[in-house]
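Trainee: 3D model of this:
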Amino acid sequence: LRQDPDIIMIGEIRDQETASIAVQASITGHLVVSTLHTNSAASTITRLVDMGIEPYLIADSTVGVIAQRLVRRLCPDCKRAKKADAEDLEMLMRKPEEDLTIYEPCGCAKCDGTGFRGRIGVYEIMEVTPQLKHIISKGGEVEAIKAQALKDGMHTLRMSATELVLDGTTSVQEMMRVSFDL
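Mentor: Next up is the predicted model:
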């Protein structure tokens, strides 16, 4: 911090000391980018509170949170189309009467029989709006934070993964593996 950098990258926030330094750097005008192991963007806020950071400091120092997961990409050479059944439609948060075509892995020589080739990111991007700052500063629980973030336009990991299933990029099973919300 003595060199007055514009941007600071912290490999991972693992403890209260690192979290405090990150928050103080952010409050004093530095852009701080870091990682933190949580299940969602909203739970990042409560994780920082659990580390001993005051909610008002988190609200003042945070501009956004991104949660990410990797899903396996279906092999374009062998993926197999199928009509989504009732269980698939439920997992995709679609109406039972919808007629959807989704894809599932098959396996070929190009993907070594796995049905998958490569990976693609699934993202949950939570912008910390003035309304969200208010909830955070009052010590709001993860569900209240998530509810406001959704009102503000956040797409959950499940929503983002669903888009990848619907466009044939990945499978329902991969979507379920990386998304925790219903």
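Trainee: could you use CA atoms for every contact and neighbour count after this?
Mentor: Will do.
Trainee: please name the residues that touch Leu48.
Mentor: For Leu48, the contacting residues are 19, 58, by C-alpha atoms under 8 Å, 6 or more residues apart in numbering.
Trainee: secondary structure element holding it?
Mentor: In this assignment (DSSP states H and E), Leu48 forms part of helix 41-50.
Trainee: report the buried residues of that helix.
Mentor: Going by neighbour count (16 or more other C-alpha atoms under 10 Å), the buried part of helix 41-50 is 41-46, 48-49.
Trainee: mind putting these in JSON lines, distance to Leu150 included?
Mentor: Below are those laid out as JSON lines (distance: C-alpha to C-alpha, whole Å):
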{"residue": "Ala41", "distance to Leu150": "11"}
{"residue": "Ala42", "distance to Leu150": "10"}
{"residue": "Ser43", "distance to Leu150": "14"}
{"residue": "Thr44", "distance to Leu150": "15"}
{"residue": "Ile45", "distance to Leu150": "15"}
{"residue": "Thr46", "distance to Leu150": "17"}
{"residue": "Leu48", "distance to Leu150": "20"}
{"residue": "Val49", "distance to Leu150": "21"}
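Trainee: quick one: the helices in the protein?
Mentor: Taking DSSP state H as the criterion, the chain carries its helices at 16-27, 41-50, 55-61, 86-91, 130-137, 142-151, 157-166, 172-178.
Trainee: count of neighbours near Thr18?
Mentor: Applying other C-alpha atoms under 10 Å, we find 14 other residues in the vicinity of Thr18.
Trainee: show me what contacts it?
Mentor: Going by C-alpha under 8 Å, 6+ apart, Thr18 touches no other residue.
Trainee: distance of it relative to Ser34?
Mentor: 10 Å (C-alpha to C-alpha, to the nearest Å).
Trainee: and for comparison, fold this next one:
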Amino acid sequence: MSQETLDLIISKVNNALDEEVLVVKPPETDEEAEGEKEEKEEIEETAKLNFGKPMIILDSEKWSMDLAKMLRDDPQLHFDFLQCVTGVDYDEHMEVVYNLYSTEKKHYLYVKVKTPRETPSVVSVTPVWRAADYMEREIFDLLGIEFPGHWNLKRILLQDEWEGHPLRKDYITDKKALGLD
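Mentor: Model prediction:
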């Protein structure tokens, strides 16, 4: 069932974007597994099952309000419930991860949206899923990822005067001033 859902999602997203953005890595043959095959170009897998649930990976310029609306409104997908939004800081990029669920169809989808570390920005989905409101603000506050289109993007956990974003890997703390020395 999950593989069928993933195949449907791949088809719908690629059609919505008018290009083949989502790619599934072909299974290895026995020869490839044994290492007898010649070196071949490594394909970045952007759609797969993650712990048995469909997951897609998009660059931030591919993630849009229209795509989010399609995931919510398409009668075959109907991802009407945004369970969680979280931000992740990697050394080479940052990600925003959306956990979506269809209460009608009973299926899940993880959407990972990659954004550059230098200017992290991912379009806000608060007009599509109101539950994203505080979660996007928390990610903005702690990681510094901007959410263009958010109706009230400001700090939610830290004081307005706080400098920097404490969950970023490059954040420098003064442990002595914070009493952590």
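Trainee: quantify their similarity with the TM-score.
Mentor: The TM-score (TM-score structural alignment, normalised by the length of the second structure) is 0.29; 95 aligned residues with a C-alpha RMSD of 5.3 Å.
Trainee: next, the angle helix 130-137 makes with the helix holding Leu48 of the first structure.
Mentor: Inter-element angle recorded for helix 41-50 of the first structure and helix 130-137: 40 degrees (by axes from the mean of the first three to the mean of the last three C-alpha atoms, to 10 degrees).
Trainee: relative orientation of helix 41-50 of the first structure and helix 142-151 in degrees?
Mentor: Between the axis of helix 41-50 of the first structure and that of helix 142-151 there is an angle of 140 degrees, by the same axes, to 10 degrees.
Trainee: you'd agree Val85 of the second structure is in a strand?
Mentor: Yes - the assignment for Val85 of the second structure (DSSP: H, G, I helix; E, B strand; the rest coil) places it in a strand.
Trainee: do you know how far it is from Ile139 of the second structure?
Mentor: Applying C-alpha to C-alpha, one obtains 8 Å for the distance of Val85 of the second structure from Ile139 of the second structure.
Trainee: pull up the overlap in contacts between these two.
Mentor: Residues touching both Val85 of the second structure and Ile139 (C-alpha under 8 Å, 6+ apart): none.
Trainee: isn't Ala41 of the first structure up against Glu124?
Mentor: Yes - Ala41 of the first structure is within contact range of Glu124, at 6.5 Å (criterion: C-alpha atoms under 8 Å).
Trainee: quick check: neighbours shared by these two?
Mentor: Listed as contacting both Ala41 of the first structure and Glu124 by C-alpha under 8 Å, 6+ apart are 66-67.
Trainee: state the distance from Tyr134 of the second structure to Leu82 of the second structure.
Mentor: Shown here: Tyr134 of the second structure relative to Leu82 of the second structure, a distance of 12 Å by C-alpha to C-alpha.
Trainee: those two: which has the busier surroundings?
Mentor: Set side by side, Tyr134 of the second structure and Leu82 show unequal neighbour counts under other C-alpha under 10 Å, the larger going to Leu82 at 20 against 17.
Trainee: need the three-state assignment for that one.
Mentor: At Leu82 of the second structure the chain is in strand, as set by three-state DSSP.
Trainee: what's the nearest residue to it if we skip its chain neighbours?
Mentor: Nearest-residue entry for Leu82 of the second structure: Leu100, 4.7 Å, with adjacent residues in sequence omitted and distances by C-alpha to C-alpha, 6 or more residues apart in numbering.
Trainee: might you report the residue contacts of the one you found?
Mentor: By C-alpha under 8 Å, 6+ apart, the contact list for Leu100 of the second structure reads 79-84, 108-111.
Trainee: switch the cut-off to 6 Å
Mentor: 79, 81-83, 108-109 (C-alpha atoms under 6 Å, 6 or more residues apart in numbering).
Trainee: and if you look at Leu6 of the second structure?
Mentor: For Leu6 of the second structure, the contacting residues are Pro54, taking C-alpha under 6 Å, 6+ apart as the criterion.
Trainee: that one should be in a strand, yeah?
Mentor: No - judged by three-state DSSP, Leu6 of the second structure forms no part of a strand; its state is helix.
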